[in-house]
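Participant: 3D model of this:
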Amino acid sequence: MDFETIRELTDLDRILELLGEYRSLGPLPGIFLPMLEAFIPFLPLVLFVMANAAAFGLWLGFLYSWIGTCAGALLVFFIVRKLGQKKLFGFISRHKKIKSLMYWVESHGFGPLFLLLCFPFTPSAAINIVAALSKVSIGQFTLAVLCGKLVMIFMVSYIGYDVRALVQQPVRTAIVLIVIFILWYVGKRIEQKLTVQGVTKEKGN
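Facilitator: Model (predicted):
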């Protein structure tokens, strides 16, 4: 994937054009783009979800985004867990901050994973890797992904299913921006709290 392709995938209008060009493939493009973000985390998942909602409608767009996002997260989880003892991932898992997060995830399982995955601006790629390197069960992680992404994808789909209204209705745009800021702020606070508590528990041992 070259730089020009990546640049195109950060522009909402171009994403909508691509979905239109490949509409003959049915839901596959709408599923593939959110799934790709799990492997290339700097791609804009929020834009992919909004584009799906605008291109396929609220419910189908939400469904395709949810399937793709969950599939990508689970694939990353299984790949990292399979290769977790290899040199690269062994180095990552020994990092102090990563170790504290791993300990916290192992201790609390479903709850913190679900909360973090509910918010669109938490680093889901890092969460997938940390969960895979920890001893959290496959069942706990799968349930957290399915439920957390369900909440997050629906919120973003609802915002994005009528993109033009964001331009034509300033009040709605302001509400959307406020909601996005709140989601970002709450997500960052939860992430910071989990990190601090993880470090505290590790020192206590």
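Participant: CA atoms for contacts and neighbours, from now on please.
Facilitator: Fine.
Participant: Could you check how far the most centrally placed residue in the chain is from residue 77?
Facilitator: Centroid-nearest residue in the chain, with CA atoms, centre = their mean: residue 124, separated by 4.4 Å. Residue 124 is 11 Å from residue 77, where distance means CA to CA, to the nearest Å.
Participant: re earlier: tell me the contacts of the residue nearest to the residue nearest to the centre of the chain when sequence neighbours are not counted?
Facilitator: Sequence neighbours aside, residue 117 is the residue nearest to residue 124 in space, at 6.6 Å (criterion: CA to CA, 6 or more residues apart in numbering). Residue 117 sits next to 124, 144, 145, 148, 149, 152 when contact means CA atoms under 8 Å, 6 or more residues apart in numbering.
Participant: Give me the contact list for the helix or strand hosting the second one.
Facilitator: Residue 144 belongs to helix 138-160 when assigned by DSSP states H and E. Contacts with helix 138-160, where a contact means CA under 8 Å, 6+ apart, come from 46, 49-54, 58, 61-62, 65-66, 69-70, 73-74, 109-111, 113-120, 131, 176.
Participant: what's the neighbour count on residue 203?
Facilitator: Number of residues near residue 203 (other CA atoms under 10 Å) recorded here: 9.
Participant: Let's see this one next, to set against the first:
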Amino acid sequence: MIKKINQAASILGLLLCAVLAYGFWKAGLFNSKEALTSYISQFGWAGPAVFVMFQAVQVVLPILPGGLGCLAGVILFGAWKGFWYNYIGICAGSLAAFAIARVCGRPLLESVFPAKMIEKYDRWMGSGSRFAKWFAFLIFIPVAPDDYLCFLAGTTRIGWRLYTAIILLCKPMSIALYSLGLTMVAQNLLGLWR
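Facilitator: You can find the predicted model right below:
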């Protein structure tokens, strides 16, 4: 039941993002960085606040691939502000995922994530200090399934303090690589704002 709700919410969120992107495209907001920046700035503090909230929710309930959210932050707010808004939102969402898993336990993992993924990371990461070391490494690199790992961590013995330190210290590298790397791809391959 939870898996179906999660899938439906993800599909609905993806459709809403596609409609929003189409609306931006039709309005000519993707024709220049200045047009997009001007449009977003008219919302004042609400623009960044909504984006940060979107990124936080995105960790708990994936709507888009995480890298696309990071790219959106940099496109909408620029490299530095986009990085910080991504960082704040993703860290907040990571803490929320941990808290939810801490309350719901393993049944949540089993109802939301594929059994093969659970078995793979259970076997590979182990428990205790071994788990914490692997968790920190995987959060640091930009290719691991971070959302799942945050939920998984909530079902282990890792403490709040250590978990929070790992998230706050290891997330910046992967967020920076996603944010700036995908921005370069968008600019070079898609000819964005040339």
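Participant: who touches the helix or strand just after the helix holding residue 144 of the first structure?
Facilitator: Once the chain leaves helix 138-160 of the first structure, the next helix or strand it forms, by DSSP H and E, is helix 163-168. Applying CA under 8 Å, 6+ apart, the contact partners of helix 163-168 of the first structure are 50, 54, 172, 173.
Participant: Check stretch 141-155 of the second structure too.
Facilitator: Stretch 141-155 of the second structure is contacted by residues 59-60, 94-95, 97-102, 105-106, 109, 113, 135, 138-139, 163, 173-175, 177-178 when judged by CA under 8 Å, 6+ apart.
Participant: how about 6 Å then?
Facilitator: For stretch 141-155 of the second structure, the surrounding residues in contact (CA atoms under 6 Å, 6 or more residues apart in numbering) are 59, 94, 97, 98, 101, 102, 105, 138, 174.
Participant: hang on, the earlier thing: need the contacts of residue 117 of the first structure in JSON lines (columns: distance to residue 201 of the first structure).
Facilitator: Below are the contacts of residue 117 of the first structure laid out as JSON lines (distance: CA to CA, whole Å):
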{"residue": "124", "distance to residue 201 of the first structure": "23"}
{"residue": "144", "distance to residue 201 of the first structure": "23"}
{"residue": "145", "distance to residue 201 of the first structure": "25"}
{"residue": "148", "distance to residue 201 of the first structure": "25"}
{"residue": "149", "distance to residue 201 of the first structure": "28"}
{"residue": "152", "distance to residue 201 of the first structure": "29"}
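Participant: ok, longest helix in the first structure?
Facilitator: When the first structure is parsed with DSSP state H, its longest helix is helix 170-204.
Participant: same for it, what does it pack against?
Facilitator: helix 96-108 (3 or more CA pairs under 6 Å, 6 or more residues apart in numbering; DSSP states H and E).
Participant: quick check: the helix or strand hosting residue 82 of the second structure aligns to which part of the first structure?
Facilitator: Per DSSP H and E: residue 82 of the second structure is located in helix 79-104. Under TM-score structural alignment, the match for helix 79-104 of the second structure in the first structure covers residues 58-83.
Participant: average distance between that stretch and the second structure?
Facilitator: Following the fit onto the second structure, the mean deviation recorded for stretch 58-83 of the first structure is 0.7 Å by mean CA distance after the TM-score superposition for the first structure.
Participant: Between the two ends of stretch 100-120 of the second structure, how far is it?
Facilitator: End-to-end for stretch 100-120 of the second structure, by CA to CA: 22 Å.
Participant: quick one: what helix or strand has the counterpart of the residue nearest to residue 124 of the first structure in the second structure in it?
Facilitator: For residue 117 of the first structure, the aligned residue in the second structure is residue 139 (criterion: TM-score structural alignment). Per DSSP H and E: residue 139 of the second structure is located in helix 128-140.
Participant: And that helix against the first structure, how far off on average?
Facilitator: Helix 128-140 of the second structure differs from its equivalent in the first structure by a mean of 2.1 Å after superposition (mean CA distance after the TM-score superposition for the first structure).
Participant: tell me which residues in the next helix-or-strand element following that helix are buried?
Facilitator: Sequence order places helix 146-154 as the next helix or strand after helix 128-140 of the second structure, per DSSP H and E. Residues 146, 147, 148, 149, 150, 151, 152, 153, 154 are the ones in helix 146-154 of the second structure that count as buried (16 or more other CA atoms under 10 Å).
Participant: again, but for stretch 39-46 of the first structure
Facilitator: Applying a neighbour-count criterion of 16+ other CA under 10 Å, the buried positions in stretch 39-46 of the first structure are 43, 44, 45, 46.
Participant: quick one: which of the residues you listed sit in helices?
Facilitator: Counted as lying in helices by DSSP H, out of those, are 45, 46.
Participant: Rebuild the contacts of stretch 141-155 of the second structure as CSV, extending it with neighbour count and distance to residue 4 of the second structure.
Facilitator: Formatted as CSV, the contacts of stretch 141-155 of the second structure follow (neighbours: other CA atoms under 10 Å; distance: CA to CA, whole Å):
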residue, neighbour count, distance to residue 4 of the second structure
59, 26, 17
94, 29, 22
97, 24, 18
98, 26, 21
101, 20, 18
102, 19, 21
105, 17, 19
138, 18, 28
174, 19, 29
